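Trainee: Sequence and predicted model, in that order:
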Amino acid sequence: MKAGQVAQVRVKGTGHMAISAKDQAILNQASAILLREMKEHSTALTSPWLVKDFLRYRLELVEHEVFSVVFLDAQHRVIEFSEIFRGTIDSATVHPREVVKETLRHNAAAVILAHNHPSGVAEPSDADRRITDRLKSALELIDVRILDHMVVGQDQITSFAERGLI
């Protein structure tokens, strides 16, 4: 988004509201600060709420679908957060080969998958379940665990782990 442009964002119960490029930049800075703090202080992601807070800042207001991975070491400390694939308003193509390549590049022992649903609905689709299964199979070949897959919607984040889907 260019300076001065305004993104349309859905807010629960109010239809759409405008969020400026400046406000989006502030949210991006907040998530960057959280990521830096987690990395610098070797914060272990031991609870879903820690991950949800970070992902909310990073993905909730993005107007296109983004598939991301949080790469973790053996103690589940953050190595890196990467937006691996960018899609359209309702889908993103995810290639397991690229996720495996990035996982190896970061020497990760575990990962947390995440993507947003710009529609605001955080309910996992059949396609979300299928790609999670494919990624789980691919990453198991290199002894990397998927700890969770989170779908970020408007005011809600659905955790595959909490639902017993991982």
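Mentor: All right, it came through fine. Just so we're clear, the structure is a prediction, and the values are computed from it rather than from any experiment.
Trainee: drop to CA atoms for contacts and neighbour counts, all remaining ones
Mentor: Fine.
Trainee: mind checking the SS state of F85?
Mentor: strand (DSSP: H, G, I helix; E, B strand; the rest coil).
Trainee: mind listing the strands for this structure?
Mentor: 6-11, 15-20, 66-72, 78-86, 110-116, 145-152, 157-159 (DSSP state E).
Trainee: would you turn those into a markdown table with distance to V94?
Mentor: Formatted as a markdown table, those follow (distance: least, CA to CA, whole Å):
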| stretch | distance to V94 |
| --- | --- |
| strand 6-11 | 25 |
| strand 15-20 | 28 |
| strand 66-72 | 7 |
| strand 78-86 | 6 |
| strand 110-116 | 11 |
| strand 145-152 | 13 |
| strand 157-159 | 19 |
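Trainee: Out of the ones you listed, which is closest to A44?
Mentor: A44 lies closest to strand 78-86 among the strands of the chain, at 6.8 Å (CA to CA).
Trainee: before we go on, here's another structure to hold up against the first:
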Amino acid sequence: MQNLHQINEPVAIHQVLEQAASILESRIRGSEMFTNPEAVKNFLRFKLAAREREVFGVLLLDSQHRYIHFSELFQGTIDAAAVYPREVVKEVLQFNAAAVVLAHNHPSGVAEPSRADIQLTNRLRDALELIDVRVLDHIVVGDTCVSFADRGLI
């Protein structure tokens, strides 16, 4: 019976975190909360930390950096996800976002950005710059959160 409990536990944790993120999401719509980098990290931790596969998403913000929507755009394997700049641009345009925070998780728990993460961020920043959308940060979620902005990578 204990093995069944262990199998269900990650699902339950994921569901609890998703519910927490949904509650937070409903309270912050249109608020100033997402101008605080720690609030952004906490929100993304709730959304992505418990995932067993790599998930790439984008936090869509208005011109005052207020929350519009969080979109999970790509899901991959345990250590990679294919991300297409065209699809990111389409999502940003659909929600009429003026700024974004890119985010993805590392299911291993090690949030250290890879060279591929840095290259992808630069490609997305260049693509979004063409349509006058600012990339404010890219957050990698693991056991902790690593901010590209904090590290001077954006």
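Mentor: Received the coordinates, thanks. It should be emphasised that the depicted structure is a prediction, and the values quoted were computed from it without experimental measurement.
Trainee: Adding distance to Y57 of the first structure and mean neighbour count, write the strands of the first structure out as TSV.
Mentor: Supplementary listing: these in TSV, determined by distance: least, CA to CA, whole Å; neighbours: other CA atoms under 10 Å:
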stretch	distance to Y57 of the first structure	mean neighbour count
strand 6-11	14	17
strand 15-20	14	13
strand 66-72	13	24
strand 78-86	13	17
strand 110-116	11	25
strand 145-152	10	24
strand 157-159	12	22
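Trainee: Pick out the residue nearest the middle of the second structure.
Mentor: In the second structure, the centroid-proximal residue (CA atoms, centre = their mean) is A103; its distance is 2.7 Å.
Trainee: Quickly note the distance from the closest residue to A80 of the second structure other than its chain neighbours to I68 of the second structure.
Mentor: Leaving aside its sequence neighbours, A80 of the second structure sits nearest to E54 (CA to CA, 6 or more residues apart in numbering; 5.9 Å). Here the distance between E54 of the second structure and I68 of the second structure works out to 23 Å (CA to CA, to the nearest Å).
Trainee: all helices of the first structure, in order?
Mentor: 21-40, 48-59, 96-105, 126-140 (DSSP state H).
Trainee: Pick the most buried one from those.
Mentor: helix 48-59 (a mean of 18; mean count of other CA atoms under 10 Å).
Trainee: compared with the second structure, how much does that helix deviate?
Mentor: Average distance, helix 48-59 of the first structure versus aligned residues of the second structure after superposition (mean CA distance after the TM-score superposition for the first structure): 0.8 Å.
Trainee: okay, stretch 129-137 of the first structure sits on what stretch of the second structure?
Mentor: Stretch 129-137 of the first structure corresponds to residues 118-126 in the second structure, going by TM-score structural alignment.
Trainee: how big is the offset of that stretch relative to the first structure?
Mentor: Stretch 118-126 of the second structure sits 0.3 Å off on average (mean CA distance after the TM-score superposition for the first structure).
Trainee: Outside of that stretch itself, list whatever touches it.
Mentor: Residues from elsewhere that reach stretch 118-126 of the second structure, judged by CA atoms under 8 Å, 6 or more residues apart in numbering: P85, V88, R134, V135, H138, L153, I154.
Trainee: Pick out whichever of the residues you listed sits closest to S108 of the second structure.
Mentor: H138 (18.0 Å).
Trainee: The closest one - nearest residue in space that isn't next to it in sequence?
Mentor: L102 (4.4 Å).
Trainee: quick one, what contacts that neighbour?
Mentor: Taking CA under 8 Å, 6+ apart as the test, what L102 of the second structure contacts is F56, G57, V58, L59, V135, D137, H138, I139.
Trainee: ok, the corresponding residue of the second structure for R58 of the first structure to A21 of the second structure distance?
Mentor: Aligned by TM-score structural alignment, R58 of the first structure pairs with K47 of the second structure. Distance of K47 of the second structure to A21 of the second structure, given as CA to CA: 6 Å.
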